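In: all I have is the shape, not the residue letters:
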């Protein structure tokens, strides 16, 4: 905003640290005095130092790699799957359902999903809850 308002470099350089918190503030405080002469240079150094901390968007393709392990209970598979699904910004319901089913172990629950094709992830989770309740009742 200051750049668009024509604020001089010197003032932008002095205002910059007031917006910093945590590690960014520590990084700034460790800069050698008078080592940076322009705001553009300050910005470039900041970006080059912190570029590694950038959170990259995950694609829905990474959901296809999540698999229910042999020793995994359905509950733990659902938990892992949901955690990954939440990290994807634009997850389509059809893709979520397909990826979830793709990762399931062969068994009665997978068969029941194929038998009555669920349309939404809510359907899948509702049916999974019913299935887990039946499993728990049989184990008890």
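Out: Arrived safely. Here the structure is a predicted model, which means the values were calculated and not measured.
In: CA only for contacts and neighbour counts going forward, please
Out: Fine.
In: which residues of the protein fall in strands?
Out: Counting by DSSP state E, the chain has no strands to list.
In: residue closest to the middle of it?
Out: residue 87 (2.5 Å; Cα atoms, centre = their mean).
In: help me confirm that that residue comes into contact with residue 58.
Out: Yes - with contact defined as Cα atoms under 8 Å, residue 87 counts as touching residue 58 (6.9 Å).
In: contacting residues around the residue nearest to the centre of the chain?
Out: For residue 87, the contact set (Cα atoms under 8 Å, 6 or more residues apart in numbering) comprises 57, 58.
In: dropping in the other structure now:
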């Protein structure tokens, strides 16, 4: 609002011009678009359950519309906290994220 009020009277003569000025003023506040390698920044929090992490990681895969299965598998394995499930992923390496999801659901069910 302060920015809008600070514009000189008569400076804006059309809505398209106002739109252009507004975008120029606030473009820096826009979050940069996500790229596929950002998936490697998704890490399991200390105390976060496998179920919660799987859901959060999967939501990012859907949000970014990722298709590279090898990258998703690798990013998931890098992001998960060390434990029985992560060790099972090392022993028997999954080929797809769907396989990780299936194995994680079975692991979660066994724990519960």
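Out: Cool, got the structure. Small disclaimer: the values here were computed from a predicted structure and weren't measured.
In: what does the residue nearest to the centre of the first structure correspond to in the second structure?
Out: The alignment partner of residue 87 of the first structure in the second structure, by TM-score structural alignment, is residue 63.
In: and the gap between that match and residue 27 of the second structure?
Out: Noted for residue 63 of the second structure: a distance of 22 Å to residue 27 of the second structure, by Cα to Cα, to the nearest Å.
In: swap in residue 100 of the second structure?
Out: For residue 100 of the second structure relative to residue 27 of the second structure (Cα to Cα), the value is 38 Å.
In: same drill for the two, tell me which one is more crowded.
Out: Comparing residue 100 of the second structure with residue 27 by neighbour count (other Cα atoms under 10 Å), the higher total belongs to residue 100, at 20 against 11.
In: counterpart of that one in the first structure?
Out: Alignment note (TM-score structural alignment): residue 100 of the second structure maps to residue 124 of the first structure.
In: how about that match, what does it touch?
Out: Per Cα under 8 Å, 6+ apart, neighbours of residue 124 of the first structure: 97, 113, 118.
In: hmm, try it at 10 Å
Out: With Cα atoms under 10 Å, 6 or more residues apart in numbering as the criterion, the residues that contact residue 124 of the first structure are 96, 97, 100, 101, 113, 117, 118, 130.
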